[in-house]
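Novice: Return a 3D structure for these sequence lines:
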Amino acid sequence: MRTRQSLVRAAAEVFAQSGFTTAALASISERAGVSAGALHFHFANKQELARAVEDEAAAAVRSVVERVSAAGPNPLQRLVDATHALMGRPGRDVVVRAGFELGSGLPRRDGAMGLHRVWRDWVEEVLGEAEREGVLAEGVSAADASAAVVAATVGFELLGSDDRTRTSATALTGFWELLLPRLAAAEGLGRLVSCGTPDVVPGDA
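Specialist: Model (predicted):
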């Protein structure tokens, strides 16, 4: 198990640095400090190794959104908090960063979901909850809001791969200060914290 985890982390580092296409299995095994035979014992090929990176990254993202979901009842605040938690994470968690960068470039096996899909599904779920609770602004649908938030946050992540200031707390706060007045019902807007809930965000931002 330790060898497998070392290979996943080494693969994430190589994928994040070089991209999936140019990453070499020899570089991954060397970085992990294991033989090529040990790598092939755990993973049949580079694509299988990349999927393992995505799976571990998706598990990390699920852990973050579950923690955020348990932190408070307001779905819009949970969404704000989750973006601060996750956008900060790729800068210091190479597995999550590689998982996002692998994105939709890998063919999906049956039932498998890439990291972007995990994120999209959660955003759709939480905004659907916001719509049912009547906390979205008049005329704003959960579907339209989800499309906008997912597009923006995935865009932040892609831009942030070269410049981490794109996903800084300041950048995300500015984004939410711009979006929340259009997204949230007026009566609840004043209770939303665009910089994230202090007790929720620090561990990951």
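Novice: CA only for contacts and neighbour counts going forward, please
Specialist: Fine.
Novice: Run through the neighbouring helices and strands of the longest helix seen in the chain.
Specialist: Across the chain, the helix with the greatest residue count (assigned by DSSP state H) is helix 46-69. Helix 46-69 is packed against helix 2-18, helix 75-88, helix 94-102, helix 115-133, with contacts defined by 3 or more CA pairs under 8 Å, 6 or more residues apart in numbering; DSSP states H and E.
Novice: would you list the ones you listed in TSV and tack on distance to Gln47?
Specialist: Rendered in TSV, the data for the helices and strands packed on helix 46-69 read as follows (distance: least, CA to CA, whole Å):
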stretch	distance to Gln47
helix 2-18	11
helix 75-88	25
helix 94-102	11
helix 115-133	15
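Novice: out of those helices, which comes closest to Arg191?
Specialist: Nearest to Arg191 among the helices and strands packed on helix 46-69 is helix 75-88; the distance by CA to CA comes to 8.7 Å.
Novice: Let's see this one next, to set against the first:
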Amino acid sequence: MAKQERAVRTRDTLIRSAAEIFDREGFAVASLTAISKLAGVSNGALHHHFTSKAVLTDAVEEAALARLLAVTEAGLPLGASRMQLLVDVTHRLATALRGDVVLRAGFELSGEVSRPPRADLREWWRRWVLETLEQADAEGELRPEVTASDVVSAVVAATVGFEVLGVRQAEWLSDSTITRFWRLLLPTVVPTARLADLDAEGPRPL
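Specialist: So this is what the prediction gives:
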């Protein structure tokens, strides 16, 4: 059991180390030697867990997707609308991207043109936003002249843009940036009578 636990810890350390190298240096130039050095293991130990850079990269993406699922599956607060859920989740996603290098690397790998992503986080995020907006529309939370496909373009373009810009400038992923975005967007897509029930500042700390 102790040996299995060490193996799991080593694997997790290698995934995090790979994510840090990808985030810092970029996927194309990242080397397995740099990753194993950061993880504090030999190249042989790395190859024992991951036979190639491609296999290790797939593992980073899968770990990042698990983190994204945890963000989006937080649940709908009692009495809250689908639009409030969307606001809250974008705030949680920005917070997670600031602090979780594995999640950040997973999103970055989705934009990597040199290889097809195993788990395309940006596409997965787009589908989740569209599904949430379709539910909001069905529940009368969007203006009659606005469609879910109209809004998904704005939300995904903005949030993915914040993710890309936030790699170098954390302010793009700040609570204030996300709040300003929603304060601009909500009045254009949500019926006036429903605006008072929405909070652009997102979830409050527990």
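Novice: on that earlier part again, quick one: which of the helices and strands packed on helix 46-69 of the first structure is nearest Ala58 of the first structure?
Specialist: In terms of CA to CA, the element of these nearest to Ala58 of the first structure is helix 115-133, at 5.2 Å.
Novice: Where does the closest one end up in the second structure?
Specialist: Counting by TM-score structural alignment, helix 115-133 of the first structure pairs with residues 121-139 of the second structure.
Novice: buried set for that stretch?
Specialist: Neighbour-count burial for stretch 121-139 of the second structure, with 16 or more other CA atoms under 10 Å as criterion, is recorded at 121-122, 125-126, 128-130, 132-137.
Novice: What is the equivalent residue in the first structure for Gly40 of the second structure?
Specialist: Counting by TM-score structural alignment, the partner of Gly40 of the second structure is Gly33.
Novice: Neighbours of that match, how many?
Specialist: With neighbours defined by other CA atoms under 10 Å, the count for Gly33 of the first structure comes to 14.
Novice: same question, Phe15 of the first structure
Specialist: Number of residues near Phe15 of the first structure (other CA under 10 Å) recorded here: 25.
Novice: That one reaches Ala23, doesn't it?
Specialist: Yes: under the criterion of CA atoms under 8 Å, Phe15 of the first structure is in contact with Ala23, at a separation of 6.1 Å.
Novice: Mutual contacts of these two, please.
Specialist: Overlap between the contact sets of Phe15 of the first structure and Ala23, as judged by CA atoms under 8 Å, 6 or more residues apart in numbering, is nil.
Novice: one step back: what's next to the longest helix of the first structure, contact-wise?
Specialist: Contacts with helix 46-69 of the first structure, where a contact means CA under 8 Å, 6+ apart, come from 8-9, 11-12, 20, 25, 43, 78, 81-82, 85-86, 95-100, 102, 106, 114-115, 118-119, 122, 200.
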